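1. how would this look folded up:
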Amino acid sequence: MPQDTVLDGGLLKDTGDPGFGVYVHWPFCAAKCPYCDFNSHVRHQAIDQERFARAFQQEISVARQMSGPKTVTSIFLGGGTPSLMKPETVDTILQSIAEHWHVPDGIEITMEANPSSVEAERFRGYRAAGVNRVSLGVQALNDRDLKFLGRLHNVEDALKAIRLAREIFPRMSFDLIYARPNQTVADWEAELIEAMSYAVDHLSLYQLTIEEGTPFYGLHKAGKLIVPDGDHSALLYEATQAITAANGLPAYEVSNHAKPGAESRHNLTYWRYGDYAGLGPGGHGRLSRGSEKIATATERNPEAWLSLVEEHGHGIIDQERLGYDEQADELLLMGLRLREGVDLARWQQLSGRDLDPRREEMLLSHGFVERIGNSRLRCTPSGMLILDSVVADLAC
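-> Coordinates of the predicted model:
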């Protein structure tokens, strides 16, 4: 796998080159989940996929001009619901990426999929187009909570999708959401142990968060939706760490668990603060030319993005040159999510300073961070529970 070596125990080692990823955002969903604040849209008329595919080709060309020549280390098709794309659309996009950057054989190419939109024929079409890893949005393993979460599938659909994914793709992950209303630790432990029997090499396990602008936010604000408090959420988190570790899928990031060596290569690029092109409606990117890093953001509305691309070749509506201090803060914010922590020499090179020794000592004394030799700093399990506060303290 390019830019990576495997450590003893299997973890993909941080070699100092986090790689270059390509993120493709397909913004359409069959239904909007009540907890979701992602850039996803429901359309009741047919989507002109050929027209959108041509627009992606145009935006890829412009992104290549901005990035310069690169070797792609991972591709991620996210959304929205990318599994609503025709295999031909996926093939067109992947072919265009390969025409504009160097794409070595066998790199990780992930597609997100919802169990309600899974069909064996379409899965085989995605595999033929080059997708070799699928991430399924299962979210729960009981029908009551799936209905509460607004999902269109039931447990039977989810297990069918998992079986198909295991049959067709070399690698497979699925997501679950915990800290749901009235969920006890025992409930979650039983569900997670069941999930372990279906997992292959990777799981993403997220605590339910109430995001402003979502239907759940309005219900929560009105007192009609009660989620676990901080103490109970911490117990659920601790149970998550214990069960996944005992079953060979330890956490390598706050919410992501994998067999050593099976970590998501694409997500590691984000968390190790690498470069990536963000394509499609609402795509965000980080592109470097020399010592300069540019943050890009595209138009969120799919139809408005399409018009911009057809008129200007791209849908980028914001470009920001990030100063070294901003890059250092982003490196810290992303890197402390990882079990491996942050490369301090890289942080010091960007920021031009050392960590404040008093702040670091305070966090060390409370057991929220720890040093790994002299070269790295990471959060402890206790620190992960208050990650935002730890980052804020260190970034000052």
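2. okay, CA-based contacts and neighbour counts for the rest of this
-> OK.
3. Let me see the ranges of the strands in the stretch 251-396 of the chain.
-> Secondary structure of the stretch 251-396 of the chain (DSSP state E, counting those that start in this stretch): strands at 251-253, 256-258, 275-279, 284-289, 292-298, 316-322, 342-343, 369-372, 376-379.
4. Which one, of these, ends up nearest to G79?
-> strand 275-279 (11.1 Å; Cα to Cα).
5. Between strand 316-322 and the closest one, find me the angle.
-> 160 degrees (axes from the mean of the first three to the mean of the last three Cα atoms, to 10 degrees).
6. in the host helix or strand of I193, what's buried?
-> Secondary structure assignment for I193, by DSSP states H and E: helix 185-198. Buried residues in helix 185-198, counted by 16 or more other Cα atoms under 10 Å: V185, W188, E189, E191, L192, A195, M196.
7. Tell me which two of those residues sit farthest apart.
-> V185 and M196 (16.3 Å).
8. how near is I243 to I109?
-> 28 Å (Cα to Cα, to the nearest Å).
9. neighbour-wise, which of those two wins?
-> Higher neighbour count among I243 and I109: I109, with 23 against 17, using other Cα atoms under 10 Å.
10. Tell me how far stretch 66-83 lies from the chain's centre.
-> Distance of stretch 66-83 from the chain centroid (Cα atoms, centre = their mean, to the nearest Å) equals 12 Å.
11. And for stretch 273-281?
-> The answer for stretch 273-281 is 12 Å, by Cα atoms, centre = their mean.
12. do the same with stretch 348-357
-> Distance, centroid of stretch 348-357 to centroid of chain: 28 Å (Cα atoms, centre = their mean).
13. Same question for stretch 31-51.
-> Worked out by Cα atoms, centre = their mean, stretch 31-51 lies 19 Å from the chain centre.
14. Kindly report the same for stretch 318-327.
-> That offset, for stretch 318-327, works out to 22 Å (Cα atoms, centre = their mean).
15. contact partners of it?
-> Contacts with stretch 318-327, where a contact means Cα atoms under 8 Å, 6 or more residues apart in numbering, come from E292, K293, I294, A295, T296, A297, T298, L350, S351.
16. Proceed likewise with the subsequent sequence, for comparison:
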Amino acid sequence: MQDAATEKAETANAETENEAGFGIYVHWPFCLSKCPYCDFNSHVRERVEHDRWRRALLAELDHYAALTPGRTVTSIFFGGGTPSLMEPATAGAVIERVARHWTIAPGLEVTLEANPTSAEAGRFRAFRAAGVNRLSLGVQALDDAALRFLGRRHDSAEALDAIGLAARHFERFSFDLIYARPGQDEAAWRAELARAVGLAVGHLSVYQLTIEEGTRFHTLHGRGELVLPDEDTAAALHEATQEVLETAGLPAYEISNHARPGQECRHNLTYWRYGDYVGVGPGAHGRLTLDGTKRATRTHRAPEAWLERVESRGHGGHEQEVVPPEARLEEMLMMGLRLAEGISRRRLVEETGRDVDEAVDPGALARLSAAGFVELTATRLRAAAAGRQRLNAVLAALVR
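-> Next up, the predicted model:
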């Protein structure tokens, strides 16, 4: 049970909390090379026709703008692939087109993912001038041997240089690290985290290495040539991560994301709070509320197929799919329970027509609550830290 003061504070927070927002995601599918752990929709091409791609991205934006008039955009996110390989003029054109079609919220967040190779880092100033105001750096490790294992094209010196450039040109930036690498022990990881904390300004993303189908690591793992740390070691590394970053003032606001208060990624919060977003570019997904109905959008994954479709009919999307109430409930639970703040009960009712007692198994909720895995207050359902660490099991128990 929560005490009266906590309930009062949470009620006030619920009354003043920001809406989930409305985001624009733009996918740039090209990379210089394919990392062995990556299952994202990324492709290596010797040559990219930048003018042609710019026109196509703008055309697909036009298509989705016609479906969503009157919305207020709270964030734009250039993801990939490696968006820092696009011409800064392309990013600028997208930002300008978004502003032409929709109302722009005060403090619009515009994030671009970048890799810290020297050639790309030298373009940070141009992206800032184009309107990007937040950078997300794919550092992944601060150790040269680990970077070679992960198939990265940069070394630790280049990573440090890129972080310095990011800090010089962007008030808000983040970088990623991957842990639970083969042979990694807790002492080495704590030392790497301590170094990262000294470099991070307001945000750090920390992901546990997982083996994904279709990747080079999946093949090696299947052959027994790549062995990850056992569950106990991985759990110890996770707990060390929480301890070090919490102490440093970078608490986890989501399972893998840590930030100082106010420095959270607003675009990703739109996903986790189950807000609407447009997805533009090859393989991009979206969720749009149209005429009171939640719809899922997705575009063709193959870059060339997407490009040809946009040029022939104005967008590269598959047919929209209605997301029924049961699916909306599952999606909202899967996304919202990743957050330390959990799920607003008001938003749950708005999206699904049901409050918590109607939406989840009440017996499972009682058992998980008694065990300290979930918490239910007057305004929110949230997974406690122990529950977020075991989220798949918590979701399996809660969903009717």
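17. what's the mean distance for the helix holding I193 of the first structure versus the second structure?
-> Taking mean Cα distance after the TM-score superposition for the first structure, the mean distance separating helix 185-198 of the first structure from the aligned residues in the second structure is 0.5 Å.
18. what does that helix correspond to over in the second structure?
-> Aligned using TM-score structural alignment, helix 185-198 of the first structure spans residues 186-199 in the second structure.
19. List the neighbours of the matching stretch that are in contact with it.
-> Contacts for stretch 186-199 of the second structure (Cα under 8 Å, 6+ apart): L142, I163, Y179, T233, A236, L237, A240, T241, V244, L245, A248.
20. Just flag the most distant two among these.
-> Farthest-apart pair in these is I163 and T233; separation 29.3 Å (Cα to Cα).
21. quick one, which of these two is more surrounded?
-> Each of I163 of the second structure and T233 has its neighbours counted (other Cα under 10 Å); I163 has more, 23 against 15.
22. what's the spacing between the more buried one and F124 of the second structure?
-> Distance, I163 of the second structure to F124 of the second structure, using Cα to Cα: 11 Å.
23. ok so, going back, G282 of the first structure: which of the contacts of stretch 318-327 of the first structure is nearest?
-> Of the contacts of stretch 318-327 of the first structure, the one sitting nearest to G282 of the first structure (Cα to Cα) turns out to be T298, at 5.0 Å.
24. any idea what that closest one aligns with in the second structure?
-> Checking TM-score structural alignment: T298 of the first structure goes with T299.
25. contacting residues around its match?
-> G279, V280, G281, P282, G283, A284, H285, W306, G316, G317, H318.
26. who wins for neighbours among those?
-> G281 (32 neighbours).
27. how about the nearest residue to that one, chain neighbours excluded?
-> Nearest residue to G281 of the second structure, sequence neighbours excluded (Cα to Cα, 6 or more residues apart in numbering): H27, at 4.7 Å.
28. I'd assumed that neighbour was in a helix, is it?
-> No: counting by DSSP: H, G, I helix; E, B strand; the rest coil, H27 of the second structure is not part of a helix but strand.
29. Confirm for me that it is in contact with F78.
-> Yes: H27 of the second structure is within contact range of F78, at 6.0 Å (criterion: Cα atoms under 8 Å).
30. more crowded one of the two?
-> Each of H27 of the second structure and F78 has its neighbours counted (other Cα under 10 Å); F78 has more, 26 against 23.
31. Any figure for the gap between L150 of the second structure and R181 of the second structure?
-> Using Cα to Cα, L150 of the second structure is found at 9 Å from R181 of the second structure.
32. what do you get for A327 of the second structure?
-> On the measure of Cα to Cα, A327 of the second structure and R181 of the second structure end up 34 Å apart.
33. Looking at the two, which one has more neighbours?
-> R181 (19 against 12).
34. which residue lines up with E361 of the first structure in the second structure?
-> Using TM-score structural alignment, E361 of the first structure pairs with A366 in the second structure.
35. Can you give me the neighbour number for that match?
-> Other residues close to A366 of the second structure by other Cα under 10 Å number 15.
36. buried set for the helix or strand where G218 of the first structure lies?
-> In the assignment (DSSP H and E), G218 of the first structure maps to helix 215-221. Using 16+ other Cα under 10 Å as the test for burial, helix 215-221 of the first structure gives P215, F216, Y217, G218.
37. Please name the residues that touch the first one.
-> Residues touching P215 of the first structure, when contacts are defined by Cα under 8 Å, 6+ apart, comprise P34, Y35.
38. one more time with 10 Å
-> Going by Cα atoms under 10 Å, 6 or more residues apart in numbering, P215 of the first structure touches K32, C33, P34, Y35, C36, D37.
39. Next one: the closest residue to V200 of the first structure other than its chain neighbours from S135 of the first structure, what distance?
-> Computed as Cα to Cα, 6+ apart, the closest residue to V200 of the first structure that is not its neighbour in sequence is M172, at 6.3 Å. In this view, M172 of the first structure and S135 of the first structure are 6 Å apart by Cα to Cα.
40. Find residues that contact each of these two.
-> Residues touching both M172 of the first structure and S135 by Cα under 10 Å, 6+ apart: T110, M111, I162, A165, H202, L203.
41. Let me know the helix or strand that the third one is in.
-> Spelled out, that is I162 of the first structure. Here I162 of the first structure sits within helix 155-168, counting by DSSP H and E.
42. The second one too?
-> Per DSSP H and E, M111 of the first structure falls inside strand 108-113.
43. Off-centre distance for stretch 323-339 of the second structure?
-> Taking mean C-alpha positions (Cα atoms, centre = their mean), stretch 323-339 of the second structure and its chain are 16 Å apart.
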